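1. here is a sequence together with a model predicted from it:
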Amino acid sequence: MSKQNIILAIESSCDETSAAVIINGQIKSNIVSTQLIHEKYGGVVPELASRAHQQHILPVVNRAIEQAKIGKNEVEAVAFTRGPGLLGSLLVGTSFAKAFALANRIPLIEVNHMQAHVLAHFLDAPQPGFPFLCLTVSGGHTQLVLVEDHLKMKVIGETRDDAVGEAFDKAAKMLGLPYPGGPLIDKQAQMGRADAYEFPISEMPGYEFSFSGIKTALLYFLQKQVKLDADFIDENMADICASYQAALIESLLRKLKKAAKNYKIKEVAIAGGVAANSGLRKALQEMALEKGWKVYIPDFAYCTDNAAMIAMAAHYKFLKREFTAQTVSALPRYSLS
């Protein structure tokens, strides 16, 4: 093994085109190109996303390599998100990585997107100790993961229907907020009362989640109130957002608390795009004080989709020589465990 383990990582699972370079476990660059075209459609359009990836991937990779101050010929392996994600988007990243590896005669490293979200906690200090629980929350996934080692993880619970990020974004659409609406609900919630209205929390077995019911409850609630007062939403936006967000957070933390007790674990973490939510961060910190937990939350830049987390996962795979064959294909549904 050489003195410097240099890996180029590519992330293209949804609507962010990202590339990063990691050297000996240290991130040297992390370039992210966000696709703004989806805003006018109120959600990610898969075909447009894949086309944008084709346009952005080469300049993004070049910038990552340039910022890391290395040459293309110094890269020792190329990592990529194999899944889960949008097929068209994944194909762009997978194809580019395979071509880059073949042209430079270096190995490929496939990375599970959800595993990478968990390993974002090892990009900076402080880092959690094993075992720990990670609540991975995003627009496409809601999972409770038991992490026993860098590459040994087990999903002990996940959503039966919608992801919590989807519950945020669809609620924002009902409220007339632009896409992506999750951060806007969080912003409004900071000015409202969490006890203004009551929304149901689904009771699921074990560590499972469900968010379809609360979305439906919000829809019926808004329809009823708007019939009585056409300006109800505008006049009560902050309170609606605060109450709805509080119910979503309570649903998440109930399961986390239950799992921490049953597994006798005192180290907990959150990851994924919804981990940037200020209400969730605050509620988790308060619960940690009550339960005596150590809490780990990634930097905002590492919560949303980015190639640095892909690079971190690839680093640990590189150390174990876990390489991927050139015959690999994208996997839109790629199970973590």
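-> Arrived safely.

2. hey, let's count contacts and neighbours off CA atoms from now on
-> Will do.

3. the residue nearest to residue 159 when sequence neighbours are not counted: neighbour count?
-> Sequence neighbours aside, residue 209 is the residue nearest to residue 159 in space, at 4.2 Å (criterion: CA to CA, 6 or more residues apart in numbering). With neighbours defined by other CA atoms under 10 Å, the count for residue 209 comes to 25.

4. likewise for residue 329?
-> Neighbours around residue 329, by other CA under 10 Å: 15.

5. check which helix or strand it maps to.
-> Element membership of residue 329, judged by DSSP states H and E, is empty: it is in no helix or strand.

6. distance check, the residue nearest the centre of the chain against residue 48.
-> A centroid search over the chain (CA atoms, centre = their mean) returns residue 272, at 2.6 Å, as the residue closest to the centre. Distance from residue 272 to residue 48, counting by CA to CA, to the nearest Å: 23 Å.

7. show me what secondary structure element comes after the host helix or strand of residue 17.
-> Here residue 17 is covered by strand 16-23, with elements defined by DSSP H and E. If you walk from strand 16-23 toward the C-terminus, the next helix or strand you reach (DSSP H and E) is strand 26-34.

8. pull the distance from whichever helix or strand comes after that following strand to the chain's centre.
-> Once strand 26-34 ends, the next helix or strand along the chain (criterion: DSSP H and E) is helix 46-67. Relative to the centre of its chain, helix 46-67 is centred 19 Å away, using CA atoms, centre = their mean, to the nearest Å.

9. packing partners for helix 46-67?
-> For helix 46-67, the helices and strands in contact under the criterion 3 or more CA pairs under 8 Å, 6 or more residues apart in numbering; DSSP states H and E are strand 16-23, strand 26-34, helix 87-104.

10. ok, and what's touching the second one?
-> Put plainly, it is strand 26-34. 15-22, 56, 60-61, 63-65, 67-68, 123, 306-308, 311 (CA atoms under 8 Å, 6 or more residues apart in numbering).

11. got another one to weigh against that:
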Amino acid sequence: MIVLGIESSCDETGVALVEAAAGTQVPVLRAHALHSQIDMHQAYGGVVPELASRDHIQRVLPLTEQVLSDAGCALADIDVVAYTRGPGLAGALLVGAGVACALGAALSRPVLGVHHLEGHLLSPFLSSDPPQFPFIALLVSGGHTQLMRVDGVGRYELLGESIDDAAGEAFDKSAKLLGLGYPGGPALSRLAEQGDARAFKLPRPLLHSGDLDFSFAGLKTAVLTQAKKLGDDLEARKADLAAATQAAIVDVLVRKSIDALERNGMNRLVVAGGVGANKSLRAELSAACRKRGVRVHYPELHLCTDNGAMIALAGAMRLQSGIEKASEVYAFDVKPRWPLSEIS
């Protein structure tokens, strides 16, 4: 079974082909291609939804042709077309859904709408060190920070989540307060490498709350307060403040993840989402897990961001597990707000 995956939920257009061979548990990535809109949105300091949608329209078909060529496949070889149904920007999602359903109808192939976060959640299965069920998952992206217990495909239990800003938003908003460019998170992380994380004492919100929820809005406020205190000295101390900010975010993510593992008696952790590419987070989590005899799995760096491979993979794994069937009904809708708890 060959599955074409299309991702267009925000500011990346991704297309990929995975093949799920009979008798194999994990589909194999045949080819994938990705276009990032970062350069286009930089002038505005953030994603402009209308521009994002228009760019997806221009990119998705050329990327599909590229992926088919790289995989040595023809359109007729595709068995299922999977696409991101949500969550995400409504207009951007409609582009991917429309193209996917049009392709399905033209080829007389079934289509399958995939949950964007499930794609991230399962993306480490494409790595060189894929996990095994069950595991605890730390899902950290621009708009989501969640801890999940994962017992199998579609078997997800939410253990804790951010009650305000997600970790990715904390990175981005703090970067903006420091006058760094877009995208802010990677810029802050690069600057933090030059700073002293102990130079400023910043809060670790909800670290001792007794639950597995997150809150990063207060940290953003603390960064703003410290930046104002520094005044004219901010430029000279910017790297230190960036390092202290990153350390606070990473500390909370690591401590809560370890807590989730211990509460559930698990010895396997999966990290997924764009923030999962952060070097400091990977180093601190790996060290904490190694100390406790816990296996930790990450997606390959090039698959941390939004991409078509994770959508094709999630679609293929749902079909393989038998919990869902692809549809030959080509009328479609999208779900800009779609809690992961609503899928099974």
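-> Perfect, thanks for sending it. Note that the structure is a prediction, hence the values are computed from the model and not measured.

12. and the TM-score between them?
-> The TM-score (TM-score structural alignment, normalised by the length of the first structure) is 0.95; 329 aligned residues with a CA RMSD of 1.2 Å.

13. re earlier: quick one: what's aligned to the residue nearest to residue 159 of the first structure in the second structure?
-> Using TM-score structural alignment as the criterion, residue 209 of the first structure maps onto residue 214 of the second structure.

14. the contacts of strand 26-34 of the first structure, buried ones only, as a ChimeraX selection?
-> Here is the ChimeraX command that picks out the buried ones among these, judged by 16 or more other CA atoms under 10 Å:
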select :15,16,17,18,19,20,21,22,56,60,61,63,64,65,68,123,306,307,308,311
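
15. contacting residues for residue 312 of the second structure?
-> For residue 312 of the second structure, the set of contacting residues under the criterion of CA under 8 Å, 6+ apart consists of 3, 4, 5, 6, 16, 17, 18, 81, 82, 83.

16. kindly apply the preceding question to residue 127 of the second structure instead.
-> Each residue near residue 127 of the second structure by CA under 8 Å, 6+ apart is listed here: 298, 299, 300.

17. got a winner among those for most neighbours?
-> residue 299 (27 neighbours).

18. could you measure from that one over to residue 139 of the second structure?
-> Between residue 299 of the second structure and residue 139 of the second structure the computed distance is 11 Å (CA to CA).

19. what's the overlap in contacts for those two?
-> Joint contacts of residue 299 of the second structure and residue 139 (CA under 8 Å, 6+ apart) are 271, 272, 276.

20. right, and the second one touches residue 306 too?
-> I take that to be residue 272 of the second structure. No. Between residue 272 of the second structure and residue 306 there is no contact under CA atoms under 8 Å: 10.6 Å.

21. now do the shared contacts for those two.
-> The overlap between the contact sets of residue 272 of the second structure and residue 306 (CA under 8 Å, 6+ apart) consists of residue 120.

22. and residue 41 of the second structure, what's its match in the first structure?
-> In the first structure, residue 41 of the second structure lands on residue 38 (TM-score structural alignment).

23. I'd like the helices and strands packed on helix 46-67 of the first structure laid out as a markdown table, including distance to residue 162 of the first structure.
-> Below are these laid out as a markdown table (distance: least, CA to CA, whole Å):
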| stretch | distance to residue 162 of the first structure |
| --- | --- |
| strand 16-23 | 21 |
| strand 26-34 | 24 |
| helix 87-104 | 19 |
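
24. all helices of the second structure, in order?
-> In the second structure, the helices defined using DSSP state H lie at 38-42, 49-71, 90-107, 116-122, 167-177, 184-192, 217-230, 234-264, 279-291, 308-321.

25. so which of those is the most surrounded?
-> Among the helices of the second structure, the stretch with the highest mean neighbour count (mean count of other CA atoms under 10 Å) is helix 308-321, at a mean of 27.

26. the aligned partner of residue 132 of the first structure in the second structure: how many residues sit nearby?
-> Matched by TM-score structural alignment, residue 132 of the first structure corresponds to residue 135 in the second structure. The burial metric for residue 135 of the second structure, expressed as a neighbour count using other CA under 10 Å, is 23.

27. of the helices of the second structure, which is nearest residue 327 of the second structure?
-> helix 90-107 (9.4 Å; CA to CA).

28. for that closest one, packing partners?
-> For helix 90-107 of the second structure, the packing partners by 3+ CA pairs under 8 Å, 6+ apart come out as strand 2-7, helix 49-71, strand 80-86, strand 111-115.

29. including distance to residue 220 of the second structure, could those go into TSV?
-> Shown next, in TSV, are these (distance: least, CA to CA, whole Å):
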stretch	distance to residue 220 of the second structure
strand 2-7	30
helix 49-71	25
strand 80-86	28
strand 111-115	29
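
30. which of these sits closest to residue 92 of the second structure?
-> Of all those, helix 49-71 comes closest under CA to CA, at 4.5 Å.

31. the closest one vs the first structure, mean deviation?
-> Plainly put, helix 49-71 of the second structure ends up 1.0 Å away from its match in the first structure on average once the two are laid over each other (mean CA distance after the TM-score superposition for the first structure).

32. just how off-centre is that helix within its chain?
-> 19 Å.

33. got the angle between that helix and strand 28-36?
-> When axes from the mean of the first three to the mean of the last three CA atoms, to 10 degrees is applied, the directions of helix 49-71 of the second structure and strand 28-36 differ by 140 degrees.

34. and for residue 269 of the first structure, the neighbour number?
-> Number of residues near residue 269 of the first structure (other CA under 10 Å) recorded here: 24.

35. what does residue 76 of the second structure give?
-> Around residue 76 of the second structure there are 9 other residues, counting by other CA under 10 Å.

36. what's the match for it in the first structure?
-> Looking across to the first structure (by TM-score structural alignment), residue 76 of the second structure lines up with residue 73.

37. quick one: its match from residue 92 of the first structure, how far?
-> When CA to CA is applied, the distance between residue 73 of the first structure and residue 92 of the first structure equals 22 Å.

38. what do you get for residue 169 of the first structure?
-> 26 Å.
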